[in-house]
Every structure is written in structure tokens, then in C-alpha cells.
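Student: how does the following fold in three dimensions:
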Amino acid sequence: MHQDRTADLIPFTIDLTFEEARRRAAVVTALGPDWDPMAALRGEDEAYALFYSGLDAEQQRTYDRLVAAGVLPGEDQGRAAAH
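Tutor: As a prediction, the model looks like this:
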């Protein structure tokens, strides 16, 4: 039978709050002052609409089934990248 040695363990914790703030600041800096998040979201919406445009009847039925199943967002739900 194994002996329980958890009482011998030393607690180890790391607070990543500072590192996460540093990482986010680095991302915003890398994006630069001209980055427009609303324009990026509009571009993603346009790309999404273009990607799913021109579907034939069978593709449209498959797309509708995927939306109904919650696999793809519907028009009223917005895009995953926009949230």
C-alpha cells in the first residue's frame, strides 16, 4: 500500500496577472496606432458573407443544418471573431 505524502508537498502558486497584462500590451503595441478593430471586424464579416455566398442548393441545406445544430453562427448570432 502506498503512503500518502501530500502533507510533504510545498504549495506552489504563480500569479500570471502581470504577465498577461504585459502580453496584452505587447500585442496592442505590435498592432500599431493605425489598427482599427471595427474595420477588422467589418472585414471579417464581409469575408464570412463572401465565403458562404453562392452556395448551391445542397450546400445551402448543409449550411442551414450546421447553423441549426449550433456548429456555425447564424446571421442573428454574430460571428465568433466579433465577440
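Student: only C-alpha atoms for contact and neighbour calcs from this point on.
Tutor: Noted.
Student: so how far is the strand or helix carrying residue 50 off the chain centroid?
Tutor: Assigned by DSSP states H and E, residue 50 belongs to helix 37-51. Its chain's average C-alpha position is 15 Å from that of helix 37-51, according to CA atoms, centre = their mean, to the nearest Å.
Student: repeat for stretch 43-52
Tutor: Distance of stretch 43-52 from its chain centroid, counting by CA atoms, centre = their mean, is 16 Å.
Student: list the buried residues for it?
Tutor: Within stretch 43-52, the residues scored as buried using 16 or more other CA atoms under 10 Å are 44, 45.
Student: how far away from the center of its chain is the strand or helix carrying residue 58?
Tutor: Taking DSSP H and E as the criterion, residue 58 maps to helix 57-68. Computed by CA atoms, centre = their mean, the chain-centroid distance of helix 57-68 equals 23 Å.
Student: alongside the first, I'd like the structure of this one:
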Amino acid sequence: MSSQGPTLPNEPVDFSIDLGEHEVLRRAHVLDAIGPDWDPVAVLQGEEAAYDLLYSGLSEEQQRVYDDLVAAGVLPRRGHGHASP
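Tutor: I've put the predicted structure just below:
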């Protein structure tokens, strides 16, 4: 093994990568993995239902914290001004 390390080229080397082509390939792999039965509308509806359940039945203190987070712009307002009962 040489103590001088690797030999570097004296001229610039082009390290270009076509990210557009790579992104198309990545998306194709993602869609292939998801499968043909994927329903994005149903997924979004399921996420909304999960958030409704997450913010349901809050105690007074939890509701106060929720309202503070909404007022600060950390969480979106859900339902009619309060988390679902």
C-alpha cells in the first residue's frame, strides 16, 4: 500500500448525474411498490378520520393546549372551532 494515497487527475472530472431520469425511475419504483389498488382519496379520508379521532374527547386542559397550538399556527383548526367531542 502506498503511503502517498490515491493519484488525483490533473484535469477537472465531470461528475454529472441526470437527476430527472433518476426521479422518474424512483417514482416508477414507488408506484410499483404501492400496487394498482392504491386509492389516494381513500388514504386522505382515512388520515382525516384518524386526526378527528386523535383530537376527540379532549379534557379541558388538553383542549386549552390544542387551542393554543391552533392559535400559534402549529395545528390546523379542526371541526367547529374545537377538537371533535
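Student: work out the TM-score between the chains.
Tutor: For these two chains in superposition, a TM-score of 0.72 is obtained (TM-score structural alignment, normalised by the length of structure 1); 69 aligned residues with a CA RMSD of 1.9 Å.
Student: on that earlier part again, against structure 2, where does the helix holding residue 58 of structure 1 fall?
Tutor: Using TM-score structural alignment, the residues of structure 2 aligned to helix 57-68 of structure 1 are 60-71.
Student: next, the mean deviation of that stretch compared to structure 1.
Tutor: Taking mean CA distance after the TM-score superposition for structure 1, the mean distance separating stretch 60-71 of structure 2 from the aligned residues in structure 1 is 0.6 Å.
Student: now do the buried residues in that stretch.
Tutor: In stretch 60-71 of structure 2, counting by 16+ other CA under 10 Å, buried: 63, 66, 67, 70.
Student: out of those residues, which is nearest to residue 50 of structure 2?
Tutor: Lowest distance from residue 50 of structure 2 to the buried residues of stretch 60-71 of structure 2 (CA to CA) belongs to residue 66, with 16.1 Å.
Student: thinking again about what came up before, list the helices and strands the helix holding residue 58 of structure 1 packs on?
Tutor: For helix 57-68 of structure 1, there is no helix or strand it packs on, judged by 3 or more CA pairs under 8 Å, 6 or more residues apart in numbering; DSSP states H and E.
Student: contacts for that helix?
Tutor: Helix 57-68 of structure 1 has contacts (CA atoms under 8 Å, 6 or more residues apart in numbering) with 72, 73, 74.
Student: okay if I get these as TSV plus neighbour count, distance to residue 28 of structure 1 and secondary structure?
Tutor: Below are the contacts of helix 57-68 of structure 1 laid out as TSV (neighbours: other CA atoms under 10 Å; distance: CA to CA, whole Å; DSSP: H, G, I helix; E, B strand; the rest coil):
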residue	neighbour count	distance to residue 28 of structure 1	secondary structure
72	16	29	coil
73	14	28	coil
74	14	30	coil
